[in-house]
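Asks: Turn this into a model:
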Amino acid sequence: MVNNLTRRPGSELATASTRAEDAYARIRAQLGAVRPAGTPRTAPPVDRLALLAEACDEETFRLVMDWLASTAARTTTSKRAYADDIRHWAGVTAEHGQRFNLDAITPGVLTTWRLSEEERGRAASTINRRLSALQSLHDFHAHREGRHPVKLVTRFDRPKIDRSAAATRSTPVLEADELQRLMDACSDRHEVLVVLLTYTLAGRVSELCAADLADLENSGRTCRLHLDRKGGKERVFTIPPELCELLDDVTAGRTGGRLLLRADGSPYTPASVDRLLTRLGRNARVRTCPAAYTGRGRRPKGDEDKPRHSFRTCDRCRDITPHVLRASRLTHMHDQDVPLEEIQRYADHADPATTLGYIRQRDDEGLKARLAAASVDLYRHVLDRWTVSQGDR
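Replies: Next up is the predicted model:
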């Protein structure tokens, strides 16, 4: 039986009052809509709320709604990610013939799921994120029941992550000339603003797309931008004067709405920024191999059987994403000898290990070679004694 969405989740939200109605509507708006996996691209998006109602039993649905309404997920992006993770777990329990509820997730189910995800090549960070969402819901339920929370997910269920390397292994860092080519490929000042602002602030694309024009505070040639960052943190960034001038030009004549708009007046979304940067990267030939620009359309004579180049399958071609600009900015700060603590604060990382995961250690092989060579001074006399000289060979 599908849950009735006219019923309000949870005891407080179930109260028939204007305030409860407003709270429920806010949750629905925050969760937004998504196109379920496996549906055609032309299919209309479906409210996440409706998908959760279909996936969970009635009691668990109310629990999930109360959890998403709590401070467990402080930002809209986090709420949506948590909702999508719960829908994923609902798919796991559906394989066992059950609608999603916490009792359906047993240690055996967790182990089988983790092994299956690893077999499919799922990133360890994704596995850990989904386990964290599940544990958070479990802890929230225990708190509501007045019980001491018991670990549903133990350290034995979590794959190991090399936090200092995993974040950048799959995220390329653009060098200065590549970044300049990317900027030169922009077709209008709206696109330029997106690239420059994302790079300058080492910003998360969801935060920048959520910023309103009212969050921009002008004062002469300088301006300050108020951003709601991950974890519900509010931060104020002083924008360089040169970039403020571009902001003034792009927003001239406007009194409200989103800060970042496309040339047609529609607001940028994380998905549209991702598509923009991918297009710019390909047009500027940044992080692409020569084969990406040959053999497209008619194949050369004699190569009719040769498959066309594919960006998706080519190991040398990389799409440029907002995360690439963030990683590039943090790495360039490191190149400029900015202390790690300052880079960490600029990126709003709670743990310096997370910052290290973004920083590309320049000339890593050379660094190891220099440090290894420095040890020779300690035992050079031993080498002189036991190493056969060139003349004696």
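
Asks: Every contact and neighbour count from this point should use C-alpha atoms.
Replies: Noted.

Asks: ok, and for stretch 339-347, which residues are buried?
Replies: Burial within stretch 339-347, assessed by neighbour count using 16 or more other Cα atoms under 10 Å, is assigned to 340, 343-344, 346-347.

Asks: neighbouring contacts of that stretch?
Replies: 202-203, 330, 333-334, 350-352, 355 (Cα atoms under 8 Å, 6 or more residues apart in numbering).

Asks: repeat that for 10 Å
Replies: 201-204, 229, 235, 237, 326-327, 329-331, 333-334, 348-356, 358-359 (Cα atoms under 10 Å, 6 or more residues apart in numbering).

Asks: Sort out which of the residues you listed are buried, if you could.
Replies: Buried members of the contacts of stretch 339-347, scored by 16+ other Cα under 10 Å, are 201-204, 229, 326-327, 329-331, 334, 348, 354-356, 358-359.

Asks: Buried residues in the helix or strand Glu21 falls within, which are they?
Replies: Per DSSP states H and E, Glu21 falls inside helix 18-31. Within helix 18-31, the residues scored as buried using 16+ other Cα under 10 Å are 20, 23-24, 27-28, 30-31.

Asks: just stretch 201-221 next, same as before
Replies: Here stretch 201-221 shows 201-213, 215-216 as buried, counting by 16+ other Cα under 10 Å.

Asks: Over to the residue positioned nearest the centre of the chain. Which of the three states is it?
Replies: Note on the chain: the residue nearest the mean C-alpha position is His323, at 6.9 Å, using Cα atoms, centre = their mean. Here His323 is recorded as helix under DSSP: H, G, I helix; E, B strand; the rest coil.

Asks: close enough to count as contact, it and Val195?
Replies: No: the pair His323 and Val195 does not pass the contact test of Cα atoms under 10 Å, sitting 11.5 Å apart.

Asks: Next, format the buried residues of stretch 339-347 as CSV and append secondary structure and distance to Thr255.
Replies: Compiled in CSV, these are given as follows (DSSP: H, G, I helix; E, B strand; the rest coil; distance: Cα to Cα, whole Å):
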residue, secondary structure, distance to Thr255
Leu340, helix, 39
Ile343, helix, 34
Gln344, helix, 34
Tyr346, helix, 29
Ala347, helix, 30
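
Asks: how close does the residue nearest to the centre of the chain sit to Thr200?
Replies: Distance, His323 to Thr200, by Cα to Cα, to the nearest Å: 13 Å.

Asks: got it, and Arg229?
Replies: 15 Å.

Asks: what does Thr251 give?
Replies: 18 Å.

Asks: isn't Leu137 right up against Thr71?
Replies: No: between Leu137 and Thr71 there is no contact under Cα under 10 Å: 11.8 Å.

Asks: how about Thr355, what does it touch?
Replies: Per Cα under 10 Å, 6+ apart, neighbours of Thr355: 163-164, 167, 327, 330-331, 340-341, 343-349.

Asks: sorry, back to before: can you say which two of the buried residues of stretch 201-221 are spatially most distant?
Replies: Using Cα to Cα, the pair of these lying farthest apart is Ala202 and Leu213, separated by 19.3 Å.

Asks: Following up with a second sequence; could you model it the same way so I can compare the two?
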Amino acid sequence: MAARKKQESRIDLRHARAALPETAGRLLDDYERHLRLERGLSEHTVRAYLGDVVSLLDFLHGKASTARSAALDGLDVAVLRAWLADQRNQGASRTTLARRSAAVRTFTAWARRTGELETDPGARLVAPRTHRTLPAVLRQGEASDVLEASNAGAEQADPQALRDHAVLELLYAAAVRVSELCGLDIADVDFGSRVLRVLGKGGKERVVPFGVPADRALRAWLDKGRPAMVAAATKADTMALFIGVRGGRLDPRAARRIVHDAVNSVPGAADMGPHGLRHSAATHLLEGGADLRSVQELLGHATLATTQLYTHVTVERLKAIHDRAHPRAR
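Replies: All right, here's what the predicted structure looks like:
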């Protein structure tokens, strides 16, 4: 069902884009090249940005009483606000409106820099505040139970079980995004220093450490699991760290299934995917005494504000800090 809805949304996007005036189509082509080549954004992010801009341009040209000579003629802050109001009337949530506001602000800033707009109307657009909700996290004991159960399966030396255990250990140890994990090559692993070279959002590279259990799981996968899966595949990816049963690079959807199945095997653990495991790892780091900026570096967040949104400090740690640091705590 979800896959069919995604396919339908892509078809709708193509139809809406094709219905725009030629000048708008050329502008979108230039903006898409900017997003892909200059900013290095993922396919999913590019598609989301373009979808919001197509919606805006469709609204702009659909409301015009006469044909516009240029793609962005008449685009001002009043039109942006009217477009958002129209989205709200169609049932868009506050979170969706905030995301679309951010997308069009990025677009109008680019249009101003490239000379398509004389001024940037998006700079005056105030986005609605979102209801910030944190994803569920595993308790430290639950995370241990997930990994121990996974290790029990890997001890049977089944190639797929060895891979799944290595995936889980690395997601939790390094707190990487699922796209980053699936994009890893064998050459990105430095066993001597126990670090990964990760290519994050916007093509930014960072070095992330991992611990001894993840080291053991990775070595077992590379020594026993991967060769067996390569031998069984018709054609295998020679560079990818993690591969699927057919030999190609592991797909993020398969990685999500691995996490869901593993977490669901532990009674009482909240259902989650790779992002929940990443958030759990960051939370446990903070509980262990890591400072927020170190966690920011590990997660690859551009700003500390993002880290503050996705990591939270438990009441127990706050109380411990208060007891240790406040002069009137005792």
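
Asks: Any idea what the TM-score is?
Replies: Overlay of the two chains. TM-score (TM-score structural alignment, normalised by the length of structure 2): 0.72; 295 aligned residues with a Cα RMSD of 3.9 Å.

Asks: re earlier: compare Leu137 and Thr71 of structure 1 (neighbour count), which wins?
Replies: Set Leu137 of structure 1 next to Thr71 and count neighbours by other Cα atoms under 10 Å: Leu137 wins out with 20 against 12.

Asks: check which helix or strand covers the equivalent of that one over in structure 2.
Replies: Under the alignment (TM-score structural alignment), Leu137 of structure 1 maps onto Phe107 of structure 2. Phe107 of structure 2 is part of helix 94-113 when elements are defined by DSSP H and E.

Asks: Quick one: name whatever helix or strand follows that helix.
Replies: Using DSSP H and E, the next helix or strand after helix 94-113 of structure 2 towards the C-terminus is helix 140-154.

Asks: elements contacting that following helix?
Replies: Counting contacts by 3 or more Cα pairs under 10 Å, 6 or more residues apart in numbering; DSSP states H and E, helix 140-154 of structure 2 is packed against helix 159-174, helix 212-220, helix 252-264, helix 274-287.

Asks: for the ones you listed, which one sits closest to Ala102 of structure 2?
Replies: Nearest to Ala102 of structure 2, of these and by Cα to Cα, is helix 274-287 at 22.0 Å.

Asks: I would like the range of structure 1 that aligns with that closest one, please.
Replies: On structure 1, the counterpart of helix 274-287 of structure 2 by TM-score structural alignment is residues 322-335.

Asks: Now that stretch on structure 2. Mean distance?
Replies: With mean Cα distance after the TM-score superposition for structure 1, stretch 322-335 of structure 1 departs from structure 2 by a mean of 1.0 Å once superposed.

Asks: So what does Glu58 of structure 1 match up with in structure 2?
Replies: In structure 2, Glu58 of structure 1 lines up with Glu22, judged by TM-score structural alignment.

Asks: Just name the closest of the buried residues of stretch 339-347 of structure 1 to Gly38 of structure 1, please.
Replies: Ala347 (35.5 Å).

Asks: what do Leu137 and Thr71 of structure 1 both touch?
Replies: Going by Cα under 10 Å, 6+ apart, no residue sits against Leu137 of structure 1 while also sitting against Thr71.

Asks: So for His323 and Thr200 of structure 1, which residues contact both of them?
Replies: Residues touching both His323 of structure 1 and Thr200 by Cα under 10 Å, 6+ apart: Arg329.

Asks: quick one, which of the helices and strands packed on helix 140-154 of structure 2 is nearest to Val79 of structure 2?
Replies: Of these, nearest to Val79 of structure 2 by Cα to Cα is helix 274-287, at 36.0 Å.

Asks: Can you tell me how far the closest residue to Pro107 of structure 1 other than its chain neighbours is from Glu117 of structure 1?
Replies: Among residues not flanking Pro107 of structure 1 along the chain, Leu152 sits closest, at 7.7 Å (Cα to Cα, 6 or more residues apart in numbering). Distance check for Leu152 of structure 1 against Glu117 of structure 1: by Cα to Cα, it reads 18 Å.

Asks: One more: Thr106 of structure 1?
Replies: For Thr106 of structure 1, the distance to Glu117 of structure 1 (Cα to Cα) stands at 16 Å.

Asks: more crowded one of the two?
Replies: Glu117 (15 against 12).

Asks: dump the residue contacts of the nearest residue to that one once chain neighbours are set aside.
Replies: In this structure, Glu117 of structure 1 finds its nearest non-sequential neighbour in Ile127, 7.4 Å apart by Cα to Cα, 6+ apart. For Ile127 of structure 1, the contacting residues are 113-114, 117-118, 157-159, by Cα under 10 Å, 6+ apart.

Asks: could these go into a markdown table alongside distance to Ala133 of structure 1 and secondary structure?
Replies: Shown next, in a markdown table, are the contacts of Ile127 of structure 1 (distance: Cα to Cα, whole Å; DSSP: H, G, I helix; E, B strand; the rest coil):
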| residue | distance to Ala133 of structure 1 | secondary structure |
| --- | --- | --- |
| Trp113 | 15 | helix |
| Arg114 | 15 | helix |
| Glu117 | 16 | helix |
| Glu118 | 18 | helix |
| Asp157 | 14 | coil |
| Arg158 | 13 | coil |
| Pro159 | 15 | coil |
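
Asks: hang on, Leu134 of structure 1 packs against Val153?
Replies: Yes: contact criterion Cα under 10 Å: Leu134 of structure 1 and Val153 qualify, at 8.0 Å.

Asks: if I look at the two, which residues touch both of them?
Replies: With Cα under 10 Å, 6+ apart, Leu134 of structure 1 and Val153 have common neighbours Asn128.

Asks: Of all the helices and strands packed on helix 140-154 of structure 2, which one is nearest Phe242 of structure 2?
Replies: When these are compared by Cα to Cα, helix 159-174 sits nearest Phe242 of structure 2, at 7.2 Å.

Asks: any idea of the angle that closest one forms with helix 274-287?
Replies: Between helix 159-174 of structure 2 and helix 274-287, the angle comes out at 40 degrees (axes from the mean of the first three to the mean of the last three Cα atoms, to 10 degrees).

Asks: what sits against the nearest residue to Thr95 of structure 2 once chain neighbours are set aside?
Replies: Distances taken as Cα to Cα, 6+ apart place Thr130 nearest to Thr95 of structure 2, at 5.0 Å, with adjacent residues excluded. Listed by Cα under 10 Å, 6+ apart, the contact set of Thr130 of structure 2 reads 93-99.

Asks: Leu196 of structure 2: which of those residues is nearest?
Replies: Among these, and counting by Cα to Cα, the member closest to Leu196 of structure 2 is Arg99, at 31.2 Å.
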